[in-house]
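Student: need a 3D model of the following:
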Amino acid sequence: MNFYTTNLYYVMKTQPKQLIYLLFIIVLFSCQKEEIALELCHNSLNPSSDDVSLDLASEVALNFSNKAKFQNQNNKLKGSSSETNFIDREIGDVLVAPSEDGSPALYIINFNPKGYVIISGTQKESPILGYSENSTFRLDSIPITIAFWIADRMDKIQVLKNIDDLFIPDNIEYEWSYQRAPDPELDPITDPEELPEGMPGGVTLEQKGPLLETTWGQWWGYNTYLDPINGELPPTGCVATAMAQVMKFHEHPSTYDWSLMPNTYGTNETALLMYDIGDAVDMTYNLNGSGADMVDAKNALVNDFGYSTSVNYINFNVNTVAIELSHNRPVIMDGYHTYYTTSSGWWIFEQTTHHYEDGHAWVCDGYKRNKYCTIYNAGKLNEYREYDYGPYYLHMNWGWSGSGMGSIDNNGWFKYDDWEINGVSTSDGTHYNFQHKKKCIIGIKP
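Tutor: Purely as a prediction, here's the structure:
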């Protein structure tokens, strides 16, 4: 099972990338264009009560941008106060991805001066699908990984929209209610005795990471020592870049001078590291993408680079990933965005072959989720509290920054559960998002 990275010029010719460009409608918030924006979103539509309007998406986005979950990430990591670093954001460009009937499937809302949030176009799904506190989502620099992720989310939201009698879990309704209200951490309830039974008692954030500081890629500065193919240097491969970034985090082994490897661009020392990794995993180099087997990656970490024998290659499990990250161990993830089957033979001798194509490897280096408190019998002797957890958001470092794809603007937090939403499976073999045969390398430590 080889995982390949794709040449920039090749990627721009592929159908998924073009599809994403065609599906987006750019809505600019300005005095002159506000009426046009609303017309673009609602022209000739009879929206259902579960559809999310542009006004509602904007309301949720602004509230979310002021909540502690969005504002305080860097403050908590750096130990500074939220008052000093609070950023007052305004809505900038809005990208609307339409569903089959023309109603919005999702909104990507950029903030001024920075940051963006991805909002579901239906209240049958969680409101916040992904976000970044410090980046801007740009149509001219969408890496193929993000394009596939967006295509998959749109497809699943369409499935939800098509089911009229879909049961919506309480936690989904609570999330929408919470995102439309002020942040309890910024506007706390001062008198618990005024709370009736079963009222929200606040939300706390569980977070780890992002752990990586690197935004490495696969091309210029990283592939210096590779052999040319037809006069051009091939990419290092996504497996090598993912491994290199995790090794840089641990600064192991000591045979490399890690101080000579900057976080944002490649040097000779960085290129030497990636060359050695490629040699250790038996990388197959190609101008359109360099590939390696993830089992070889796991073995190379232990046998060639001196990492613990605890390194293991397993099926993806979000709880396992969260445990790894809580112990300061970034996880190398991989998956395929194309899956199909073929049959051969006849009658009882017929055999089905499963095909997985277009794989990618990247690093997951952070997680976060909300912990919701509900207070019962507030102010009484029998007062008690119950806690529920929101979905995990995983921080992905896609390893594309050196390819010219601009993924440094798209690394961010993404909702993890991309196979099945609210019990509705859409994995029919035609979807993207590297959702098929998703696995990960865990236990990476010196």
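
Student: make it CA atoms for all contacts and neighbour counts henceforth
Tutor: Will do.

Student: starting at the chain centroid, how far to the longest helix that the chain contains?
Tutor: Counting residues, the longest helix found in the chain (DSSP state H) is helix 144-162. Averaging C-alpha positions (CA atoms, centre = their mean, to the nearest Å) puts helix 144-162 13 Å from its chain's average.

Student: here is the second sequence; please produce its structure so I can put it next to the first one:
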Amino acid sequence: MLFASCTDKATMVSKPEDTQEAKQKLNSLALDRKCQVTPEMAKDVAKHFIGSMDKDLANATIKEVIPITDENGKVCMYAVNFSPRGNVILTADIRNAPIYSFSTTGYYSPQTDEGTDPFSCMINEAIAVNKLIAQDFSSDQMRLSAGDLSGHSWKDYDPMKWVVLTECEKPEDSYHDPCEGQPAKKRLPDTVLFQVGPLIQTHWEQGKPYNCYTKHPLFQKRFATGCVAVAMAQIMRYHKYPKRYDWDIMPDECDGEYEDMTEGEKAVAGLLADIYFSVKVIFSSNDGTFMFPEEAVHILKFKFGYNKKMKLSVGFDYPSIKNEIVAKRRPVFMCGLPPKGANRGEKQKIFWKGDIKNGHAFVIDGYKRMIAGRRIDCEGKLRQNLPADYLHINFGWKRTDDRWVYISRYLE
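Tutor: Predicted structure coming up:
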């Protein structure tokens, strides 16, 4: 609505609904600030968690804390790297499940090209899901069932910060805090209830010396074996089939130079070369090689003699993946594809059927269910939340990049 004063100056008067919408946005921003996890909180929780997962890391020192941002530059996660090894990636909003991913062997290194790096795409996917959860958290029904949806919460994970954490949840209509902000008497270790895997013990990759025999006949130089070949080879090594390969001499890792490779390393390189030259290669270079995932299934069935009923499904079918690992003890071949048109440096998501050239093949080979945030509260009662599920991913980039990743109930 526009009013003109006697001075001929126009004054804009907001509609009531516009004012209400603006207030809601301001309230939402204020709540976001209250719910923001600080780097100090992230470090404290990460240190407690990594020590629970590996007793040898109970006294590990924090090497660095890396903020992970969304497309607007807002901090949505923290990556905490430890020395000598291990890392934990945590969400930065206490309305989300705290631990997104962790590794007791490797470290997290930010990728410069987030349009093609698969784990960065997974992180972006998780950030998008977490924002939806945080938005829905404003409703009483969502707040009451938050444990069912997220599996565990920051409130349970960091009891020593009880006052800070409950500040986000005001008004307190949906929660009763018998301790009235007092810290827990004792924090208990995080507990693994059930675990299968990691099934695959190999930590192979695409470069030297694995690509010793992938010389292109026209260019006479070695190309990367390709992520599809590495994923296939590691699954074949797990099953030790077909029998014509000497599986038992193949090492879990290969670190030799081309000129002094062991017989076992040569056997690994030979297997990868067999796959490389069997699968239809679309393009190949020193940095990477692309093959159609459908070709992998075809070759496994008709060249290497695997089950003819094998098929490649589209999408992320969590119940089926869990069943393959837990019930059948079989690692799962997976290919994550960012959407078409992904620009370099753009924050993209994964598990889309889209840009095949920027995709990555990897293996899901483990399942873990755990309870975190266990503590004795101020009244001496044991407090804990619902179990949380994690899948283990072997990315085919040596041991440093293999990790456990949290599966949100929103993705099931």
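
Student: TM value for the aligned chains?
Tutor: TM-score of the superposed chains, computed with TM-score structural alignment, normalised by the length of the second structure, equals 0.66; 316 aligned residues with a CA RMSD of 3.7 Å.

Student: which elements pack onto the longest helix of the first structure?
Tutor: helix 15-23, strand 104-112 (3 or more CA pairs under 8 Å, 6 or more residues apart in numbering; DSSP states H and E).

Student: 6 Å instead, please
Tutor: Contacting helix 144-162 of the first structure under the criterion 3 or more CA pairs under 6 Å, 6 or more residues apart in numbering; DSSP states H and E is no other helix or strand.

Student: could you point out the helix or strand that follows it?
Tutor: helix 170-179 (DSSP states H and E).

Student: taking helix 170-179 as reference, get the angle to the next helix or strand after that following helix.
Tutor: Once the chain leaves helix 170-179 of the first structure, the next helix or strand it forms, by DSSP H and E, is strand 199-208. Angle of strand 199-208 of the first structure versus helix 170-179, following axes from the mean of the first three to the mean of the last three CA atoms, to 10 degrees, is 90 degrees.

Student: what span of the second structure is the next helix or strand after strand 199-208 of the first structure aligned with?
Tutor: Next helix or strand after strand 199-208 of the first structure toward the C-terminus (DSSP H and E): helix 238-250. Aligned using TM-score structural alignment, helix 238-250 of the first structure spans residues 227-239 in the second structure.

Student: mean distance between the matching stretch and the first structure after superposition?
Tutor: Overlaying the first structure shows stretch 227-239 of the second structure at a mean distance of 0.9 Å from the equivalent residues (mean CA distance after the TM-score superposition for the first structure).

Student: distance between that stretch and the chain's centre?
Tutor: 21 Å.

Student: one step back: show me which positions of the longest helix of the first structure end up buried.
Tutor: Judged by neighbour count using 16 or more other CA atoms under 10 Å, the buried positions of helix 144-162 of the first structure are 144-158, 160-161.

Student: average gap between whichever helix or strand H298 of the second structure is part of and the first structure?
Tutor: In the assignment (DSSP H and E), H298 of the second structure maps to helix 293-302. Its aligned residues in the first structure lie a mean 2.1 Å from helix 293-302 of the second structure after superposition (mean CA distance after the TM-score superposition for the first structure).

Student: packing partners for that helix?
Tutor: So helix 293-302 of the second structure, by 3+ CA pairs under 6 Å, 6+ apart, packs with no helix or strand.

Student: between strand 191-196 and whatever helix or strand comes next after that helix, find me the angle.
Tutor: Downstream of helix 293-302 of the second structure, the first helix or strand assigned by DSSP H and E is helix 318-326. Orientation check (the same axes, to 10 degrees): helix 318-326 of the second structure against strand 191-196 gives 80 degrees.

Student: show me which residues of helix 318-326 of the second structure are buried.
Tutor: Those would be I321, K322, E324, I325, V326, for helix 318-326 of the second structure by 16+ other CA under 10 Å.

Student: can you add distance to R369 of the second structure and give these back as JSON lines?
Tutor: Formatted as JSON lines, the buried residues of helix 318-326 of the second structure follow (distance: CA to CA, whole Å):
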{"residue": "I321", "distance to R369 of the second structure": "14"}
{"residue": "K322", "distance to R369 of the second structure": "11"}
{"residue": "E324", "distance to R369 of the second structure": "16"}
{"residue": "I325", "distance to R369 of the second structure": "13"}
{"residue": "V326", "distance to R369 of the second structure": "11"}
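
Student: between those residues, which is nearest Y306 of the second structure?
Tutor: Using CA to CA, E324 comes nearest to Y306 of the second structure of the buried residues of helix 318-326 of the second structure, at 15.9 Å.

Student: which ones are touching the closest one?
Tutor: Counting by CA atoms under 6 Å, 6 or more residues apart in numbering, E324 of the second structure makes contact with R330.

Student: rerun that using 8 Å as the cut-off
Tutor: Under the criterion of CA atoms under 8 Å, 6 or more residues apart in numbering, the neighbours of E324 of the second structure are R330, P331, V332.

Student: go on, I50 of the second structure?
Tutor: Neighbouring residues of I50 of the second structure by CA under 8 Å, 6+ apart: L57, A58, G86, N87, V88, T104.

Student: check D117 of the second structure too.
Tutor: Contacts here follow CA under 8 Å, 6+ apart; on that basis D117 of the second structure touches Q111, H360.

Student: map S109 of the second structure onto the first structure.
Tutor: Looks like S109 of the second structure aligns to R138 there (TM-score structural alignment).

Student: what angle separates the helix holding H298 of the second structure from helix 227-239?
Tutor: Using the same axes, to 10 degrees: helix 293-302 of the second structure against helix 227-239 is 30 degrees.
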